[in-house]
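# how would this look folded up:
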Amino acid sequence: MKKVWDTDELATHWCLTFEDHHLLKNKLLKNHLGFSIQLKHFQYSGKFLHTHSDISTPPLEHVAEQLNVSVSDFESYDFNSRTGRRHCIEILNYLGIQRLTSTDKDAFSDWLRQEIFHQGTTISEAIELAYDWFKKQKVEYPTEAVLERLVRSAFYRYEQEFFNQIIRELRPSAKDKMDHCLENVERGIEFGRLKADPGRVGLESVLAEVEKLHFIQSLDLPQGLFQTCNIKALTHYYQRVSSESAWRVKEHPPEIRYALLGVFLFFRQREIIDGLIELFIQIVHRLTVKAERKLIKELLSDFRKVHGKSTLLFRIAEAALLNPEGRVKDVVYPVAGENVLQNLLKEFKSSGPGYRQQVHKIIRSSYGNHYRRMVPKILEALSFCSGNTQHRPVLEALEWIQHNRDNSQRFIPLDEGIPIDGVIRKQDQEVVLEEDAQGRERINRINYEICVLQALRDKLRCKEIWVMGADKFRNPDEDLPADFEDKREDYYLDLGHSTDSSEFIEKIQERMRSALTELDEGIPRNQKVRLLNRGKKNISITPFEAQEEPPSLTALKREIAGRWPMTSLLDVLKEADLRVGFTDHFKTVADREILDRQSLQRRLLLCLYGMGTNTGLKRVSGNRHGISYKELLHVRRRYVHKAALRNAIGQVANAIFSIRNADVWGEGSTSCASDSKKFGSWDQNLMTEWHIRYGGRGVMIYWHVEKKSTCIYSQLKRCSSSEVAAMIEGVLRHCTDMTIDRQYVDSHGQSEVAFAFCHLLGFDLLPRLKAIATQKLYRPDGDATEAFPNLERIMTRPINWELISQQYDEMVKYATALKQGTANPEAILRRFTRNNIQHPTYRALSELGKAVKTIFLCRYLGSEALRQEINEGLNVVENWNSANSFIFYGKGGEVATNRLEDQELSVLALHLLQICLVYVNTLMIQQVLTEPAWHSRMKQEDYRALSPLIYNHINPYGIFELDMDLRLPIELVA
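Model (predicted):
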């Protein structure tokens, strides 16, 4: 039972009614409290108490106060006596609860199989849901042992029915191929190769992925069956097969083996298709980037940019008019010398049509000699679709390329019906369309193919063209909630917006007018912000003044280092688990669990430590604890997966929130900051990219950290991925009790579309803008031209409210998809990029974002306190990033794996290890500061700068010893 209750909860669940008091008339006074507690506890949980420790103090005191008796009366109440058992029967009769019969057990089993397990509910989750069913049916809640037996039996029956359904739809030839795959014979693909992720971009990776896809497609899996199943229900079986070797899969009985492999291959097919699309996108991108890089390198070798071209042109024209009969050398050269004119010519060639032609020439050479061998393989393996007729020409062009792939003709007559409009951009038509000797236009075959592939890449990235059987690149309509029209009002209510677009718009207009008016009136007196008149950069903000140094913070850190000198980081992880119990979330993906929980706990802690420090499992195996590498590897494969790690992280974060002393850390916050950090990583995979800002190959980890250094969410991302999508995902998907209504980001975590979605989802986006000098404020309406005279220099056009009104329902639909989790935020935001600027919903979101951003800019410019708040929040994330390298020190801090799953698990293990450090440090700091001497010594500046993310007293190295009986000397927290 929960330990902390607020007043409203006590009043709701623990208040005795008149009828409840009436039951006490025929009972001894000493039993009144015990009977009442049993009654209210059964009404709350559906269970009877068996020991006095099962009830927490607040409800006990609340009921005792109503009865006007002492709490000590409860200690003498005997639950197992004849009186106690009679009271239980009386409570059941009073509440109309029937005894559990075999009929009820059968009905409960049917309910689980038909309505619960097909949703992906686990056994532990089903046990939690069981109470509502028994309460609704007014049937006595069974004992824990009986309930677990009933749930496990129902799950086994559900699983058998599901497996049999798959087996019935699998063809015999498919089963034979599956066996060949496991046996590693020549007629099939090796099972290990099927499990492998794509390698780096190249011909070998493409051919390997195409071969795997063709093998799975040849099995003719029951796609309809799998597509109607809940993805969460299938994921468990997919993880189960992924963690097993081919030999272990063969050990399963045929009715289980073929069903598990069917689910696994269905998932792998979607992943392979997504991987092929990513390979295609990167291949086409690499074609252009390499060509431009090569050409720029050639141009820059003897190129110097000419500045002041407009003035130079005026001076040349003036000199020519004054002496029209003179020679160029006598008239023009004195104004612009020969070197200047040569540089001017080179600059034009490097930016005009000549530049594009040279780039295309290099692209053509690379494509014709190398990439043309792999692209047709990808196009042949994938089925492209689009729900918009506007993009039909691109699909027709792909069909023509596939149909004529064996045709060696270099030039194609223009009158053969090959689509040009909607496929070839205007600036590229000059390199695609050429004239023959007779002056007739014809199509350059290879140049046309290159332009088609570039157009396809752009459409795939914004999902205007999608692929059959894909997951990330699936039909964008599947990303939206299917029942939106039926539950439209419920979804609007969930987001907190009116179904009337005019009411929604009026609220934003009023907020814009109010914010602009307040800024307009306050800007003349604002000494920190100046509005200039110097072209595009018209806003100037004075930097912050340095804050006072905290006088006692350094001494506090020395005190902690003195009391807990060189505390082992492994002991920190162990202490957090012994207090919080986060290892309980790690369940096996197999069908049964053999290890006892104590042995499993030890192995899990060592696994998590080896992964979180990046030292690896071999480095923490053996030693004095006697656990081998193979034993750790078994636990890692069977027990450690993303969902368990995220649940463990959420539990530790919630524990930090619950143990915090408000006198030390202040009241709970609803604000969070997010930022990314680059980690080096192996590059034989599709996740690793070259970082354009920081340089080097690697991946990005995007952190969400609240103001007192508790990280509530982390994500592994590509270096080029959208930080806006990562920001939104963290706010919506974090597994903690924290409610976020203010989100701090840097310039890369914001955009106009981001402002729009954050407003629709109900939280404020507060970015620190690097390009603040060039920002503009939008007008709430066209009549507001003279309404804000002090802001005229930074004002621009009015918002197009009509477009927002027209697309209001669509915008809410996409926001609902984000909140309900029907699609990944990055999949949703793919549609709303500058590549898809003609999409009406994108344009509406952009207009809404401009309005919301204008409101934010008014607050940002008008309040130095808000600017400081944002800066402080982002500094906390920077501090979190600084501790990453201290913990993730193994292998040079590089993510040393090419498997995407292993990369994600390493990041989550680092997150768990670091948040456990924050948890233990919080306890240590609070223990020191509860002493009167330290409490009186701390000043306001010390509390302002106080952070639990310190590690000068931590030792992450050395011999790894795990003694479960040795505890850190920290006082226990209730």
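
# When you work out contacts or count neighbours from here on, use the C-alpha atoms and nothing else.
OK.

# what's in contact with stretch 947-956?
Residues outside stretch 947-956 that contact it (C-alpha atoms under 8 Å, 6 or more residues apart in numbering) are 557, 560-562, 564-570, 708-709, 879-880, 883, 887, 917-919, 921-922, 925.

# Just the buried positions in that stretch, please.
By 16 or more other C-alpha atoms under 10 Å, the buried positions in stretch 947-956 come out as S947, P948, L949, I950, Y951, H953, I954, N955, P956.

# For the comparison step, fold the sequence that follows:
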Amino acid sequence: MTSIERTAYPRFKRQFTEKELNEIYTPTKSEIAFAYNTTKGESNILNLVVVLKAFQRLGYFPDLADVPLKIVNHIRSKLKFHSSTALGYENRKAMYRHRIAIRSFLQVNQYNQNARHIAVKAVSESASIMDNPADLMNVAIAELINNRYELPGFNTLNRLVRRVRNVVNQKLFLLVLKRIDSDYQIRLLDLLDRHPSEHQTSFNNLKQLPKSPTRNNISEFIIHLTWLDSLGDVKQLLSDITTAKIHHFAAEARVLDAHEIKDFSLPKRITLILCLIYCKQVTTRDNLVEMFLKQMRSINNDAKNELELIKKKIQETQEKLVDVFQDTLHVFVDEKQEIASQTVSHPESIQLSLFDDNPKVEADEPLHSFEPLFNKLDNIFTGHGGAEKLLTECEVANAYKGNNHLPLLWKFYKTHRSTFFRLVKALDLKSTTSEQNVIDALHFVLDNSHRRADFVSATIELDFISEQWRKLIVVQQGGKTKFLRRHLEVCVFHYLAAELRSGDICVAGSEDYADYRDQMLPWLECLPLIDEYCKNLGFPNTASGFVEYLKSWLTETANTVDSGYENNHHFIISDDGKPVLKKYHARDLSASAKALIAEIEERLPERNLIDILRNVDYWTNFTRHFGPLSGSDPKIERAKERYLLTTFTYGCNLGPTQAARHMPGIITAKELAFVNRRHFSIDKLNAALVDIINRYNVLNLPGVWGEGKSAAADGTKYELYEENLLSEYHIRYGGYGGIAYHHVSDTYVALISQFISCGTSEALYIIEGLYKNLSDIQPNTIHADTHGQSTPVFALSHMLGIKLMPRIRNWKDLNFYRPDSKTVYKNIDSLFSEIIDWDKIETHWQDILQVVLSIQTGKISSATLLRKLSNYSRKNRLYQAFQELGRVVRTVFLLQYISDIQLRRDITAVTNIVEAYHKFAKWFFFGGFGVIAKNDPIEQEKSIKYKDLVANAVLFQNVVDLTDVLRNLQKEGYLINREDVAVISPYITSHVKRFGDYLIDMETFPMSLDEIGDFIFA
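Coordinates of the predicted model:
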């Protein structure tokens, strides 16, 4: 069975605000007239109106005993009946008559066989796409409501959904089973058995995790991919199952052990194994490409570091060479003067001048007459290691001029050479454009990989390489063009990495590195969406119109800033043309605000974390989302209690063993680990966070801090062990770890989090976070720091209707773009250095629209596209178009940024909130020294979600306590100003207890949020 709390099946809330009662349960004049025309007597009229309003809200007829007394009293008062007017039917015939009348009045049909057929059809179609019973039930509910049918009882609908889902799944399982022969079936089932010589089953080998991208680990993972591929082309066997359902079945198999899989029927067992194999084949390819890219980046960094060391040594060598050259010059100058003086006094004795343009040597003149000069030079050279050594040092110094680290790459590449060759042979690499030069070069290198000669014949074109590479690789030998083999290999892998990042080369059977164009919405499907999309965002729906709109926007903004320059006292351009933004001083807290904060800190009640989680769950019921991945109700005892203890354990990073030691007799470490593994997932944690955020958004106090229309995005490092793929050394923070990238609302609540690698650009995820945010708080303005912006991000955010307003540290170094070459500004002309290429935007208008509509319809993620668009590509038209569009949008923002001090203040205020949230959330992540001890990327992501769940729960409790304190202060006559409350941060931890024995009391309930109420500002 599926719990009703996990579905959208309508039911009465536990608490109601006066606003909700007035808006939802107040009968209209026509409804009151309908009641008086249908029945007689105050009791019957009350019964009818209560049932009518309840049916309008729920879609079905509840038992009158289940209608909350608060609703009944509200309706009774609106009908102006005496409080003694009783609710309840004396006979059932009157109840049935009232129900028939209500259906007729609301034009709703009774649930019947036709309604059941509609529900079965809707669930059957959806069950081929999704698998969670709660989601399927929501589909049935929505379809019945759309067709104006009364909802059946929850158990009736639950049985229908589970029966249809089971039928659909069994058909899929049997279909898959019929496609495989008996030998292959035996081979798959053999994965579940442990053989005497092995420590674990082969089924566990399917779950092998990627490690750090070392040479040995890459080799091991290539072997793992080879083994996975040896299990067959699984995709063909699963061709009738949607990708979403394959991932669901794979996730279910991933958390199960081999003996648990054996409990399923044969068709389901085989299908789950195949789904896990398919997903692991895809992710293993992704992981191998990621390992390769990280290792190539590491090779480049090592070469650059080596170059810096060489440059330091070369500096010493250059100083020595300068000394040698100086001594040599002295000798030649002295010798020249000596010869010149001899020429004047004895011209007949000098037969050869070293300084003649065309020296002639008489036949009878011996060369040993110049021996003193050569001896002097030789003494100089010998004193510094000899002429040959000095010549070599000159060549080395000359080779590395201009910061050219390319000659050094081979030194660090050669140890990975054989591994990289095995890697590219294991992957099916394809060009996503008509240009095949890099692929051809890769095949050429592979064909010559067995050679040991220094040179190979130049039989391919290398028009894709830079001039630096060309000078290093291409040589002329014996009148023929040849390639220096070693440097050619490094060059090809260098460009292979670049084109994998930019999407110019894809990997068949991959997901992150697949051909992204195949994932986009076809243009014919985009066409019907364009007009509505442009209308919603206020864009012209033609390419030329859009370009004119951008020109006008840029021109007007620049003219406004130019004309207002003389009145702008916070921005100046110095005499040498350098722009300067004057610093503004932070506003000090008023005396009344300081007094109010002190009073609040004095009165806040002491709380412990487990009690806070229990209270917040009572108010929001966020634990309803946790349960088995199958969607069934949990079969564990005291499920809610265990979910709260698991949230506390992992949210505070204690780990099950340490937490269980502080919960003697309450729960064991094994139980905590089991619940985390089997009942919690990333999606379930996100859904729980949404419940807290939505209920938080209804509270009165957060509205003082912001409207929820803006948010800030920023990342902070969490330490990881080194032996996993995500862990990377962070230059700014130091140490190995990953980045928890948060989007935090201006109302202080964390909306969404993503766990990314330290080497990944944070800007890629700034838009993706907004699209993953499913809460009621939907910001349209996003702030970030310097790392959260780039021209493609500015372009894409603008096209999605998002205002990107980052705090850019190095804004002076960014280019401002003119609308055209003829435009000259009176005051700010020195800011502008380049011109927008409007033709490029107009030409690729269709490509830009296709990208945006693909993201909006969920066909492809913004992070996937930005990963491609943020890497240079000479072939990708999309990259060039977004770069140009982003230049327009960023120039407009920069102009607004430098001219509006209040905008800068607002940006700083919101970005300060997200930075404060990092500190607040880490305060609760106190276990294990703050190190995430998991190497599984899914568990790493879950750790961050757990942490956010605890942090948001404490934030919720703090706001409730703050509201209660402020309300009590008002009762005591304390005057509270809105301005003073606005500067109070809810990130308060001084009253929260983290340590000691952890106990949970499920019998004590907090006060209702309605009892706390609101407060009125003075």
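
# In strands, which of the contacts of stretch 947-956 of structure 1 fall?
T567, S568 (DSSP state E).

# and the contacts of stretch 947-956 of structure 1, which are buried?
If we count by 16+ other C-alpha under 10 Å, those have these buried: 557, 560-561, 564, 567-570, 708-709, 880, 887, 917-919, 921-922, 925.

# So which of those sit within helices?
In helices, judged by DSSP state H, the following of those are found: 557, 560-561, 569-570, 880, 887, 917-919, 921-922, 925.

# Check which helix or strand the residue nearest the centre of structure 1 maps to.
By C-alpha atoms, centre = their mean, structure 1 has its centre lying nearest to E729, at 4.2 Å. Element membership of E729 of structure 1 [criterion: DSSP states H and E] is helix 723-733.

# Distance from whichever helix or strand comes after that helix to the middle of the chain?
Downstream of helix 723-733 of structure 1, the first helix or strand assigned by DSSP H and E is strand 742-745. In terms of C-alpha atoms, centre = their mean, to the nearest Å, the centre of strand 742-745 of structure 1 is found 15 Å from the chain centre.

# what's strand 742-745 of structure 1 in contact with?
Contacts for strand 742-745 of structure 1 (C-alpha under 8 Å, 6+ apart): 670-675, 763-768, 870, 873-874.

# Show me what A815 of structure 1 aligns to in structure 2.
Using TM-score structural alignment, the partner of A815 of structure 1 in structure 2 is V852.

# surely its match meets S797?
No. Using C-alpha atoms under 8 Å, V852 of structure 2 makes no contact with S797, being 9.4 Å away.

# Quick check: neighbours shared by those two?
With C-alpha under 8 Å, 6+ apart, V852 of structure 2 and S797 have no common neighbours.

# Now check structure 2 for the residue matching K717 of structure 1.
When structure 2 is aligned by TM-score structural alignment, K717 of structure 1 is paired with I756.

# separation between that match and K684 of structure 2?
20 Å (C-alpha to C-alpha, to the nearest Å).

# what's the spacing between the helix or strand where I339 of structure 2 lies and its chain's center?
If you go by DSSP H and E, I339 of structure 2 is part of helix 266-345. Between the centre of helix 266-345 of structure 2 and the centre of its chain there are 33 Å (C-alpha atoms, centre = their mean).

# For S84 of structure 2, give me its contacts.
Contacts of S84 of structure 2 (C-alpha under 8 Å, 6+ apart): none.

# Are we agreed that it is in a helix?
No. Counting by DSSP: H, G, I helix; E, B strand; the rest coil, S84 of structure 2 is not part of a helix but coil.

# Tell me who's in contact with the aligned partner of L589 of structure 2 in structure 1.
Per TM-score structural alignment, the equivalent position to L589 of structure 2 in structure 1 is E549. E549 of structure 1 sits next to E941 when contact means C-alpha under 8 Å, 6+ apart.

# and the gap between E549 of structure 1 and S882 of structure 1?
Distance from E549 of structure 1 to S882 of structure 1, by C-alpha to C-alpha: 20 Å.

# before we move on, what about K27 of structure 1?
Taking C-alpha to C-alpha, one finds K27 of structure 1 at 65 Å from S882 of structure 1.

# Then A643 of structure 1?
Counting by C-alpha to C-alpha, the gap from A643 of structure 1 to S882 of structure 1 is 26 Å.

# What of S714 of structure 1?
15 Å.

# Name the residue in those two with the higher neighbour count.
Between S714 of structure 1 and S882, counted using other C-alpha atoms under 10 Å, S714 has the larger neighbour count: 26 against 13.

# so that one sits in a helix?
No. Membership of S714 of structure 1 in a helix is not supported by three-state DSSP, which gives strand.

# how near is the closest residue to it other than its chain neighbours to V185 of structure 1?
Excluding the flanking residues, the one nearest S714 of structure 1 by C-alpha to C-alpha, 6 or more residues apart in numbering is W703, at 4.7 Å. Counting by C-alpha to C-alpha, the gap from W703 of structure 1 to V185 of structure 1 is 45 Å.

# before we move on, what about L379 of structure 1?
Distance from L379 of structure 1 to V185 of structure 1, by C-alpha to C-alpha: 29 Å.

# These two: which has the busier surroundings?
Between L379 of structure 1 and V185, counting by other C-alpha under 10 Å, L379 is the more crowded of the two (18 against 12).

# what does the more buried one align to in structure 2?
So, by TM-score structural alignment, L379 of structure 1 is matched to V424.

# By how much does the helix or strand harbouring that match deviate from structure 1 on average?
Assigned by DSSP H and E, V424 of structure 2 belongs to helix 417-426. Compared with structure 1 after fitting, helix 417-426 of structure 2 has a mean deviation of 1.3 Å; criterion: mean C-alpha distance after the TM-score superposition for structure 1.

# Helix or strand: which one has the match of L589 of structure 2?
Assigning secondary structure by DSSP H and E places E549 of structure 1 outside every helix and strand.
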